[in-house]
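>>> sequence below, structure please.
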Amino acid sequence: MTRLWLIRHGPTHQTAMTGWRDVPADLSDSAALARLSAYVPAPALVVSSDLIRAVTTADAIAQDRQRLPHDPDLREIDFGAWDGLHYTQVAARDPVLSRAFWDTPGDLAAPEGESWNVMTARVTAAIDRVIAAHRPADLVVVAHMGAIMSQIPRATGGTAVQAMGHHIDALGVTDMTLTPQGWRIGTINHRP
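Predicted coordinates for the structure are as follows:
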């Protein structure tokens, strides 16, 4: 059986949109990291996005688990020209597009960025590659809020809007199991 443990990286304390900007995570809460590491299975494989906030979080919880190479396809959605801007700045700059981007996620993209559908296809392909190479296995994937949300519909059959309605905390865990009948969701945003 294959089980995914999707973990959002540690907090960044950013107040602006943060997609592909490479900002560090605050990993000063060693007790939270220890609880998280103890929560995921000991023989699990660990993979992360190549952005520093995911890499350092994965390294902090990996312990004796096998660490797979960082994968750029596990990155957050590319917010393009919006990356680094506060949500109010984005709304002022692109009022119609920014509203539609969140209200009807799909093929709309931020200027010079990518759409929900493109990000979802990218992340799904990356996870499927790792699963194919290591099946069956427990797989810890340290990634980003959007990347994690993009995988929820695989198990729930829900829409992108429904997936985006979930809150995904820093260091929150969402688990999914691949059964013969397909994906099954476990918990969403569990905080060990």
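>>> when you work out contacts or count neighbours from here on, use the C-alpha atoms and nothing else.
OK.
>>> what about the strands in this structure?
2-8, 45-48, 66-67, 138-143, 173-179, 182-185 (DSSP state E).
>>> go through the protein and flag its longest helix.
helix 116-134 (DSSP state H).
>>> going along the chain, name the helices of the chain.
Under DSSP H, the chain gives helices at 30-39, 52-62, 87-93, 95-103, 116-134, 145-156, 160-164.
>>> still on that earlier bit, closest to T156 out of the strands of the chain?
strand 182-185 (6.5 Å; CA to CA).
>>> okay, buried residues for the closest one please.
183-185 (16 or more other CA atoms under 10 Å).
>>> so what's the residue count around A132?
Residues contacting A132 under the criterion other CA atoms under 10 Å number 10.
>>> now do M17
18.
>>> my guess is it contacts Y87, does it?
Yes. The pair M17 / Y87 is scored as a contact, 6.8 Å apart, by CA atoms under 8 Å.
>>> give the contact list for the nearest residue to P69 once chain neighbours are set aside.
Spatially, and ignoring its direct neighbours in sequence, P69 is nearest to V47 (6.4 Å; CA to CA, 6 or more residues apart in numbering). By CA atoms under 8 Å, 6 or more residues apart in numbering, the contact set of V47 is 58, 67-71, 139-142.
>>> can I have the buried ones of those residues as a ChimeraX selection?
Only the buried entries of the contacts of V47 go into this ChimeraX selection, using 16+ other CA under 10 Å:
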select :58,67,70,71,139,140,141,142
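>>> from the contacts of V47, which is closest to A38?
The shortest approach to A38 among the contacts of V47 belongs to V140, at 12.4 Å (CA to CA).
>>> from A42, how far out is that closest one?
Distance, V140 to A42, by CA to CA, to the nearest Å: 10 Å.
>>> ok, T12 next?
Counting by CA to CA - T12 and A42 are separated by 27 Å.
>>> for comparison, sequence B:
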Amino acid sequence: MRRAFWLRHGPTHAKVITGWRDVPADLSDHAQIARLDAYLPAQAVMISSDLIRAKATADALSPRLRLPHEPHLREFHFGEWEGQGFDAVSQSAPELSRAFWEGGEDICPPNGESWAMVMARVSRASDRVLAQHPDQDVIFTCHFGAILTQIARHSGLSAYQAYAHTIPPLSVTEFHQREGRWFVVRIGYCP
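Below you'll find the predicted structure:
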């Protein structure tokens, strides 16, 4: 059985839409990081998004074989909404923001990405990494939205259904592969 572990980066404490903004993670919860480190397989290959919060989270774990940082594992690009509060966005673009957050899979924030675009981007990167390491477990250290797209992809969920899941910072969403198919085993697990 092969496994893929999708680790969400540490908390940013941002009160605004973060997306591609390069904000640091708070990695002061050493006990949680130690539990994650003990839970994740030591022999797994690890790859992270190229944003500092994901890279630093991966760096906080025990050394594992690290692959080059992957920009295609980034969070949603929220375009003009980045750096704004959710209330400000909903007031300035009520219909568009509602359609986006209610799972409009082809709806984009101004100059940003849609759910479908992010799912395609993250899926291509994931498939490539998994194909390059066919006999190894892989740890993907990345972001809430990237993880949600893979839950939806491997569970047959819509964007709206996927948004209902909770993925806390420093949690693991785990997939197992059997007979060539990936199955969701745990979502947002905090060891």
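>>> tm score of chain vs chain?
Once the chains are laid over each other, their TM-score by TM-score structural alignment, normalised by the length of the second structure reads 0.97; 191 aligned residues with a CA RMSD of 0.9 Å.
>>> show me what contacts the residue nearest the centre of the second structure?
Per CA atoms, centre = their mean, the C-alpha nearest to the average position across the second structure is that of H143, at 2.9 Å. H143 of the second structure makes contact with 7-9, 49, 54, 73-75 under the criterion CA under 8 Å, 6+ apart.
>>> quick check, nearest of those residues to L130 of the second structure?
L73 (13.4 Å).
>>> near the closest one, how many other residues are there?
L73 of the second structure has 28 nearby residues by other CA under 10 Å.
>>> map it onto the first structure.
Residue pairing (TM-score structural alignment): L73 of the second structure is matched to L74 of the first structure.
>>> what's the burial count for the closest residue to its match other than its chain neighbours?
Leaving aside its chain neighbours, L74 of the first structure sits nearest to S49 (4.6 Å; criterion: CA to CA, 6+ apart). For S49 of the first structure, the neighbour count with other CA under 10 Å is 25.
>>> what residues are up against S49 of the first structure?
S49 of the first structure makes contact with 55, 70-75, 142-143, according to CA under 8 Å, 6+ apart.
>>> distance of it relative to D107 of the first structure?
Where D107 of the first structure is concerned, S49 of the first structure sits at a distance of 23 Å (CA to CA).
>>> also H190 of the first structure?
For H190 of the first structure, the distance to D107 of the first structure - CA to CA - is 30 Å.
>>> next one: Q14 of the first structure
For Q14 of the first structure relative to D107 of the first structure (CA to CA), the value is 26 Å.
>>> swap in T15 of the first structure?
When T15 of the first structure is compared with D107 of the first structure (using CA to CA), they lie 25 Å apart.
>>> surely V55 of the first structure touches H70?
Yes. V55 of the first structure is within contact range of H70, at 7.1 Å (criterion: CA under 8 Å).
>>> overlap of the contact sets of the two?
Counting by CA under 8 Å, 6+ apart, the shared contacts of V55 of the first structure and H70 are 48-49.
>>> if we can go back for a sec, who's more crowded, H190 and D107 of the first structure?
More crowded of H190 of the first structure and D107, by other CA under 10 Å: H190, with 15 against 11.
>>> my guess is that one meets H166, correct?
No. If you go by CA under 8 Å, H190 of the first structure and H166 don't touch, sitting 11.6 Å apart.
>>> format the contacts of H143 of the second structure as CSV; extra columns: distance to E82 of the second structure.
CSV is the format used below for the contacts of H143 of the second structure (distance: CA to CA, whole Å):
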residue, distance to E82 of the second structure
L7, 22
R8, 19
H9, 18
S49, 18
A54, 18
L73, 17
R74, 14
E75, 11
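>>> what is the nearest of the residues you listed to P110 of the second structure?
Relative to P110 of the second structure, and with distances defined as CA to CA, the nearest of the contacts of H143 of the second structure is E75, at 15.9 Å.
>>> quick one: residues contacting the closest one.
Contacts of E75 of the second structure (CA under 8 Å, 6+ apart): 19-20, 142-146.
>>> would you mark the buried spots in stretch 122-142 of the second structure?
122-123, 126, 129-130, 136-142.
>>> apologies, that question was intended for stretch 82-101 of the second structure.
Buried residues in stretch 82-101 of the second structure, defined by neighbour count with 16+ other CA under 10 Å: 82-83, 89, 96-97, 100.
>>> cool, stretch 157-169 of the second structure as well?
Applying 16+ other CA under 10 Å to stretch 157-169 of the second structure flags 158-159, 162-163, 167-169 as buried.
>>> what do you get for stretch 103-114 of the second structure?
Counting neighbours by 16+ other CA under 10 Å, stretch 103-114 of the second structure gives 103-105, 107-109, 112-114 as buried.
>>> pick out the most distant pair among those.
Maximum distance among those (CA to CA): 15.0 Å, for G103 and G112.
>>> returning to what we had before: out of the buried residues of stretch 157-169 of the second structure, flag the one nearest to Q177 of the second structure.
A162 (20.0 Å).
>>> measure the closest one to I107 of the second structure for me?
In terms of CA to CA, A162 of the second structure sits 16 Å off from I107 of the second structure.
>>> repeat that for W115 of the second structure.
From W115 of the second structure to I107 of the second structure the distance is 7 Å (CA to CA).
>>> overlap of the contact sets of the two?
With CA under 8 Å, 6+ apart as the test, W115 of the second structure and I107 reach no residue in common.
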